[in-house]
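**Q** Can you look at this prediction? I've put the sequence above it.
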Amino acid sequence: MARRWGRRLYKLLAGLVLPLVLLAAWQILGDRGLISTLLFPTPAAIFNNALGLYDTGELTDNLRISLVRMLSGFGLGASCGFAFGLAVGLSRYVERSLDPTIQMIRMVPHLALTTLFVLWFGIGETAKVLLIAKGAFFPLYINTYLAIRNVDGKYFEVARVLGFSGKKRLYRLVVPAIMPGVFLGIRLSVAVSWLGLVVAEIMGSTSGIGYMMMDARAMSMTATVFVGIFLFAILGKTSDSLVLALERRVLRWRDSFGGR
């Protein structure tokens, strides 16, 4: 147990070395006047600004709203992406019927749909959640579909010989075999959801971290903009680490190369 926690602590500290070195260099350059503190406030100034926003409640209120939007959009888009990926991956007929249309929609940029969503749904929560869901849908859809098609066909032959029903074949064969690909899709969907959240809150919002950053930009409050940037980076990394930890727990039976 102690050895395992020691390895985890080592990995954490190793991952913090480069960010801490960059922040220290940034602070030193700012204190010595070698960079413009108007355009690049020092990390200390950004941290103090974040404390001020926290004390007023502005940071926590906007963070709560952004988290609800992101989780709602991710939940909707990821669940639909997984369901459609299963259907298209398991059936050639469904693939020929749906995949060309889905791939065509995938090529439409987020910003191109922003105006359309505003016209359809206004600037309320519906448009923002759907925009995030659109981004979260495709990574999980594609990875689920490809994971199914990459399953060795011999497994299906064995399942057929053993007399597995369609439902049993799905739960005993398909789902365990595609889980590595599904988790990769989840990680990509989470990342795209954060990007979609920024676009959604910039397109016309009165709350959220993205709105806070846009409002700060209009007022030339650069430190607040950096607070939003760092917050998105921390949230993105934290959510990715949570998915990765869940993947390791669910797929602990997998014997894969972990690097040297």
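**A** Received, thanks.

**Q** From here on, just use CA atoms for contacts and neighbour counts.
**A** Noted.

**Q** Does G85 lie in a helix or a strand, and which?
**A** helix 58-90 (DSSP states H and E).

**Q** Can you name the element that comes right after that helix?
**A** Of the helices and strands lying after helix 58-90 in sequence (DSSP H and E), the nearest is helix 92-106.

**Q** Give me the buried positions along that next one.
**A** Neighbour counts over helix 92-106 (16 or more other C-alpha atoms under 10 Å) mark E95, D99 as buried.

**Q** buried residues in the helix holding G85?
**A** For helix 58-90, a neighbour-count test (16+ other C-alpha under 10 Å) marks 58-59, 62-63, 66-67, 69-90 as buried.

**Q** That helix - contacts with which helices or strands?
**A** Helices and strands touching helix 58-90, by 3 or more C-alpha pairs under 8 Å, 6 or more residues apart in numbering; DSSP states H and E, are helix 43-56, helix 92-106, helix 125-149, helix 175-202, helix 209-218.

**Q** One more to weigh against that first structure:
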Amino acid sequence: MNKTLQTQILPWVLPLLLLVTWQVIASVELVSSSLFPPPTTVLSSFWSLVTTGVLFTHMQISLYRAFLGLLIGGMIGLVLGILNGWSKVSFFTFDTSIQMVRNIPHLALLPLAIVWLGIGETSKIFLVALGVMFPIYINTLHGIRGIDPGYVEMGKMYGLRGWQLFRHIYLPGALPSIFVGFRYALGVMWLTLIVAETIATSDGLGYLAMNARQFMQTEVIIVTVIIYAFLGKLADVIAQAGEQKALRWHPNYRK
């Protein structure tokens, strides 16, 4: 199969097919337009939100919450994963407690987060950080612990110790697993943010969708869903680009 066809055309076939199907269903009114508005109505609503500045205001707030939570939770998960993968003492001290907390659905903590931290930014960022921490922690831990002991011994034979051993042996070997955890955490980040922004808030994309629901503005709800999908895809593309660059030495990531 032609490489251009495979990489640049095929990924758009299904979205375009869904768009055409959507337009046909809306045009023949198989479903009420108030429940399932046509793409043209959604596009008009999107343009209205853009020109009034409403969409960018709410999007900016959502992005702030998402990426601050990702930064905090990601750093905690990465550090704990490295420590527990590197040190048996740290692993036996912290891992059991971390796994107990991990098995609590973090979204179930939303009422408690509101009681503890209020309805401001802190509770939402806390939930996002908690959600993204565990995928990164688990994958970092298994990436570090999954290093071939032969590579470690070879590194020691070349005089590598401490930080140098970690930098040249453990970290490169664990990076593929760390990136898997990071990409999975991005999905958890958006899921958590959607739920957090639909409860006890007055701004953000989730609030925009809930406010539209009260006024039966289905097209606005669809706009927010598409924006979430676009932001999720964009974040994953950026993560993939970082993965390709960081792992360009790996045979499976060479172009």
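**A** It's in. Note that this is a predicted model, so its numbers are computed, not measured.

**Q** and the alignment partner in the first structure of F215 of the second structure, how far is that from S256 of the first structure?
**A** Aligning on TM-score structural alignment places F215 of the second structure opposite M219 in the first structure. As judged by C-alpha to C-alpha, to the nearest Å, M219 of the first structure and S256 of the first structure stand 51 Å apart.

**Q** and if you look at V108 of the first structure?
**A** 36 Å.

**Q** These two - which one has more neighbours?
**A** V108 (10 against 7; other C-alpha atoms under 10 Å).

**Q** Mind telling me what element the aligned partner of the more buried one in the second structure is part of?
**A** In the second structure, V108 of the first structure lines up with I104, judged by TM-score structural alignment. Assigning secondary structure by DSSP H and E places I104 of the second structure outside every helix and strand.

**Q** Distance check, I104 of the second structure against I98 of the second structure.
**A** Distance, I104 of the second structure to I98 of the second structure, by C-alpha to C-alpha: 10 Å.

**Q** OK, contacts around the residue mapped onto L205 of the second structure from the first structure?
**A** In the first structure, L205 of the second structure lines up with I209, judged by TM-score structural alignment. Shown in contact with I209 of the first structure (C-alpha atoms under 8 Å, 6 or more residues apart in numbering): L59, N62, L63, S66, V198, E201, G228.

**Q** Tell me how many other residues surround the counterpart of the fifth one in the second structure.
**A** Yep, that's V198 of the first structure we're talking about. Here V198 of the first structure is matched to I194 in the second structure, going by TM-score structural alignment. I194 of the second structure has 22 neighbouring residues, counting by other C-alpha under 10 Å.

**Q** I194 of the second structure is in contact with G206, isn't it?
**A** Yes: if you go by C-alpha atoms under 8 Å, I194 of the second structure and G206 touch, sitting 5.3 Å apart.

**Q** which residue numbers in the first structure go with stretch 9-27 of the second structure?
**A** The aligned range for stretch 9-27 of the second structure is 13-31, by TM-score structural alignment.

**Q** How far does that stretch sit from its chain's centre?
**A** 25 Å (C-alpha atoms, centre = their mean, to the nearest Å).

**Q** Can you give the contact residues for that stretch?
**A** Stretch 13-31 of the first structure is touched from outside by I35, S36, T37, F40, P41, T42, P43, A44, with contacts defined as C-alpha under 8 Å, 6+ apart.

**Q** Try it again at 7 Å.
**A** Here stretch 13-31 of the first structure makes contact (C-alpha atoms under 7 Å, 6 or more residues apart in numbering) with I35, S36, T37, T42, P43.

**Q** so which of those residues is the most crowded?
**A** Neighbour counts for the contacts of stretch 13-31 of the first structure (other C-alpha under 10 Å) peak at T42, which has 24 neighbours.

**Q** Tell me who's in contact with it.
**A** Residues near T42 of the first structure by C-alpha under 7 Å, 6+ apart: W26, Q27, G30.

**Q** now the residues you listed as TSV including secondary structure?
**A** TSV is the format used below for the contacts of T42 of the first structure (DSSP: H, G, I helix; E, B strand; the rest coil):
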residue	secondary structure
W26	helix
Q27	helix
G30	helix
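
**Q** Pull up the gap between Q27 of the first structure and G33 of the first structure, please.
**A** For Q27 of the first structure, the distance to G33 of the first structure - C-alpha to C-alpha - is 10 Å.

**Q** er, W120 of the first structure I mean
**A** According to C-alpha to C-alpha, W120 of the first structure stands 50 Å off from G33 of the first structure.

**Q** now G228 of the first structure
**A** For G228 of the first structure relative to G33 of the first structure (C-alpha to C-alpha), the value is 24 Å.

**Q** which one of the two has more residues nearby?
**A** Shown here are G228 of the first structure and G33; by other C-alpha under 10 Å, G228 has more neighbours (23 against 10).

**Q** Wait, the more buried one touches D215, no?
**A** No: contact criterion C-alpha atoms under 7 Å: G228 of the first structure and D215 do not qualify, at 11.2 Å.

**Q** Contacts only, for F137 of the first structure.
**A** G77, A78, C80, G81, S189.

**Q** Show me what the fourth one aligns to in the second structure.
**A** Taking TM-score structural alignment, the alignment pairs G81 of the first structure with G77 from the second structure.

**Q** Is that match in contact with G131, as I believe?
**A** No: using C-alpha under 7 Å, G77 of the second structure is not in contact with G131; the gap is 10.2 Å.

**Q** Now the terminal residues of stretch 134-154 of the second structure, how far apart.
**A** Stretch 134-154 of the second structure: ends 31 Å apart by C-alpha to C-alpha.
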